[in-house]
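Asker: From the sequence below, what's the structure:
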Amino acid sequence: MLLLLHVAYYMVCFMEGDIAIVPADVTSCIGLTAYTFSILMLYYVIFQIGHLWTVKLLVAPRPYHVINKSFLFRYVKHPNYYLNIIPELCGLALIFHSWYTLCIGLPVYLIPLIIRIRQEEQVMRTEFDNY
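Answerer: Down below sits the predicted model:
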């Protein structure tokens, strides 16, 4: 569901931006900055998690799956969502001035994202005593 919503969000942003035909301005630059930040965070999260990074909700066998206690993961729960996906979607909407997508699409996207975060929390609490 999240993958479908992600693709749909991108498509609608592009379409709304194409219809509006707004030239690049300060808002677009702020969006590009947020989008760039999100991509950098994605690469950092993948680097930190390594072979465990996946879009699927699964726990690898014990020797391979340990809780990441690096600085980022210690202070930000679910950095892939909060520092990658949400800034990515906000940034994309700002780049294209896709206000309807931002105001309607983002809250719709957040519903399954919150469900996903809760599912991950449950799995982690079940599998790891020290989570």
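
Asker: alpha carbons only for contacts and neighbour counts from here, please
Answerer: Noted.

Asker: Could you check which helix or strand contains Arg125?
Answerer: In this structure, Arg125 sits in helix 106-127 according to DSSP states H and E.

Asker: packing partners for that helix?
Answerer: helix 2-20 (3 or more CA pairs under 8 Å, 6 or more residues apart in numbering; DSSP states H and E).

Asker: Following the helix it packs on in sequence, what is the next regular element?
Answerer: Next along from helix 2-20, by DSSP H and E: helix 26-49.

Asker: What is that next one packed up against?
Answerer: helix 86-96.

Asker: got the angle between the helix it packs on and helix 106-127?
Answerer: Interaxial angle, helix 86-96 versus helix 106-127 (axes from the mean of the first three to the mean of the last three CA atoms, to 10 degrees): 170 degrees.

Asker: next up, for comparison:
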Amino acid sequence: MIQRFIELGEGYGDFYELLELAKSNQSRLSQMLLLETNKQGQRCASVAVILHPAAKGGFMPIYYCREGITMPTEKLSKRIQLFEQLAYELNVHIKTLEVRPSIDFPDLDLYTQYLTGILRVNHCLPPLTW
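Answerer: Have a look, this model is predicted:
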């Protein structure tokens, strides 16, 4: 099984594409994640959708929008509300995790390795099988 992070970007279009990926792959939907962080003194979040491995080839994608959603203190972000609404419609629980910001890592590959470890420890990803 190959588990790979696929970053969509931080913009609104990328976020709506992530929602569409979750809707159109509802039969493969494994997890929906909200990864909260503190980036340079600002609370922000990443959203992610994990799909079950493909029947042939065993590819398991983790689509995510990295740290593009600011988390205001007084009310919930509209994008977070849309993400929660979709989870409700698809009958999926959103798992919320506190993670380090990507700027703490010199390379994006190191950050995704860190996230992989966090997701495995929290049982969001199954162990690799050979």
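
Asker: Would you pull the TM-score for this pair?
Answerer: Once superposed, the chains reach a TM-score of 0.27 (TM-score structural alignment, normalised by the length of structure 2), with 58 aligned residues with a CA RMSD of 4.8 Å.

Asker: residues of the helix holding Arg125 of structure 1 that come out buried?
Answerer: In terms of neighbour count (16 or more other CA atoms under 10 Å), helix 106-127 of structure 1 has its buried residues at Leu106, Tyr109, Leu113, Glu120, Met124.

Asker: Could I get those in TSV, plus columns for distance to His6 of structure 1?
Answerer: Output for the buried residues of helix 106-127 of structure 1, formatted as TSV (distance: CA to CA, whole Å):
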residue	distance to His6 of structure 1
Leu106	10
Tyr109	8
Leu113	11
Glu120	19
Met124	24
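
Asker: of all those residues, which comes closest to Leu5 of structure 1?
Answerer: Each of the buried residues of helix 106-127 of structure 1 was scored against Leu5 of structure 1 by CA to CA, and Tyr109 proved nearest at 6.4 Å.

Asker: Quick check: the gap between the closest one and Ile46 of structure 1.
Answerer: 22 Å (CA to CA, to the nearest Å).

Asker: cool, and Glu16 of structure 1?
Answerer: 31 Å.

Asker: pretty sure Ser30 of structure 2 is touching Met60, no?
Answerer: No: assessed by CA atoms under 8 Å, Ser30 of structure 2 is found out of contact with Met60, at 9.9 Å.

Asker: picking up where we left off before, which of Glu16 and Ile46 of structure 1 has more residues huddled nearby?
Answerer: Glu16 (18 against 15; other CA atoms under 10 Å).

Asker: all helices of structure 2, in order?
Answerer: Using DSSP state H, the helices of structure 2 run over 12-24, 78-90, 108-121.

Asker: Packing partners of the last one?
Answerer: Other elements packing on helix 108-121 of structure 2 under the criterion 3+ CA pairs under 8 Å, 6+ apart are absent; no helix or strand qualifies.

Asker: Going by neighbour count, list what's buried in that helix.
Answerer: Neighbour counts using 16+ other CA under 10 Å place Tyr111, Thr112, Leu115, Thr116, Ile118 of helix 108-121 of structure 2 among the buried residues.

Asker: now for the residues you listed, which pair is the farthest apart?
Answerer: Tyr111 and Ile118 (10.6 Å).

Asker: Next up, the contacts around the nearest residue to Tyr64 of structure 2 once chain neighbours are set aside.
Answerer: Counting by CA to CA, 6 or more residues apart in numbering, Ala48 is the residue found nearest to Tyr64 of structure 2 once chain neighbours are left out, at 4.1 Å. Ala48 of structure 2 makes contacts with Leu18, Met32, Leu33, Leu34, Leu35, Ile62, Tyr63, Tyr64, Cys65, as judged by CA atoms under 8 Å, 6 or more residues apart in numbering.
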